[in-house]
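K.L.:
Just to be clear, the model below is a prediction. Sequence and coordinates:
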Amino acid sequence: MSSDHFTELFDKDGNLIGCLLTADAWASIKPTVLKALNIQEAPPERPEPLADWETLKEYWDFPYAVDTDVHCDNCGESTENWQQDNPRKFRLSSANLAGLVSFTCQKCHAKITKKHFKDTIKVENQPYREKDLRKEGQY
């Protein structure tokens, strides 16, 4: 049996050994399969890019002091120094020399972006959105 969404795989003796699914088919049945097999999927957590943060601080040339406060407009979570929180209220997602620093709120998973400009800091909050697995690239 075969269709546009799956292809059954057989060994040399004709025994069914597996099935290949298209990305659309897998995205639509993945929750059902994981539940049936009693598998709880936990997203892999990348380490915080602390070396990038330290590089930004090392080359800091803004006329104001390094800011470590983070506030989530989505859920109200707040901290004066994100690095000293234990456990972390906010995880560093990215930092670069241009002054762009992003955090993820551990409470509601919103994204907080701090854009450091010459004279000011612009903060943006984006609520968490589920990813569409059909549009996620994996290598």
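P.N.:
Right, received. Where do you want to start?
K.L.:
switch to C-alpha atoms for all contacts and neighbour counts from now on
P.N.:
Will do.
K.L.:
T104: neighbouring residues, count only.
P.N.:
23 (other CA atoms under 10 Å).
K.L.:
in the protein, which spans are strands?
P.N.:
Taking DSSP state E to define them, one finds strands in the chain at 6-10, 16-21, 70-71, 78-79, 90-95, 100-105, 111-116, 121-126.
K.L.:
ok, second structure coming up, stack it against the first:
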Amino acid sequence: MVFDPITELYDKSGELLGVQLSAEAWLKVRESVLAALGPRPEEERPEPLGDWELLKQYWDFPYPVDMDVACSECGAGTEDWSKDEPRKFRLTGASLGGLVAFRCQGCRSKVVKKHFKSHIKTEVTPFQDKVPAKEARYK
């Protein structure tokens, strides 16, 4: 049996639905296909403001709710992320355990604030595009 790196997918009436490529084929044509299709709009999930409000409601840390966020990658910063217009940082997650995550709108880095009883630890992870060599492969 000969391995075909391209599989065309049809519906029951014979209409072409799509094409499936092997990982090797995709790596060869990825850049040209993405360039031909043009920029893809990034789907923005709504900010989880309900989770943020819940965290504030049950805030039991010995310090006041902190609203400042800073990105050490691009130098962006704000005293109150929720009042910026346009937003410098988008809330991406908040939990009752005190973990609050943001995405920097300037450089797309991830800013995580970990609230502990006695202090806050901030971690910034630079944005990184997907690297084809690190993508999962199934054989």
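P.N.:
Ah, there it is. Treat the numbers as computed from the prediction; the structure is a model and nothing was measured.
K.L.:
Put one on top of the other, what's the TM-score?
P.N.:
Once the chains are laid over each other, their TM-score by TM-score structural alignment, normalised by the length of structure 1 reads 0.81; 132 aligned residues with a CA RMSD of 2.7 Å.
K.L.:
sorry, back to before: of all the strands of structure 1, which one comes closest to L56 of structure 1?
P.N.:
For those, the distance to L56 of structure 1 is smallest for strand 90-95, at 7.2 Å, taking CA to CA.
K.L.:
for structure 1, what's the longest helix?
P.N.:
The longest helix of structure 1 (DSSP state H) is helix 23-36.
K.L.:
quick one: that helix to chain centroid distance?
P.N.:
Chain-centre distance of helix 23-36 of structure 1: 21 Å, with CA atoms, centre = their mean, to the nearest Å.
K.L.:
right, and the strands of structure 1 - which one's nearest L50 of structure 1?
P.N.:
Judging those by CA to CA, what sits closest to L50 of structure 1 is strand 90-95, at 7.6 Å.
K.L.:
check the fit of the closest one onto structure 2 and give the mean distance.
P.N.:
By mean CA distance after the TM-score superposition for structure 1, the fitted strand 90-95 of structure 1 averages 0.4 Å away from its aligned residues in structure 2.
K.L.:
In CSV: the strands of structure 1, plus distance to K35 of structure 1.
P.N.:
Output for those, formatted as CSV (distance: least, CA to CA, whole Å):
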stretch, distance to K35 of structure 1
strand 6-10, 20
strand 16-21, 18
strand 70-71, 36
strand 78-79, 36
strand 90-95, 29
strand 100-105, 28
strand 111-116, 29
strand 121-126, 30
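K.L.:
Which one of those lies nearest to W60 of structure 1?
P.N.:
The closest of the strands of structure 1 to W60 of structure 1 is strand 111-116. By CA to CA, the value is 10.2 Å.
K.L.:
Output the contacting helices and strands for that closest one.
P.N.:
Here strand 111-116 of structure 1 touches strand 100-105, strand 121-126, going by 3 or more CA pairs under 8 Å, 6 or more residues apart in numbering; DSSP states H and E.
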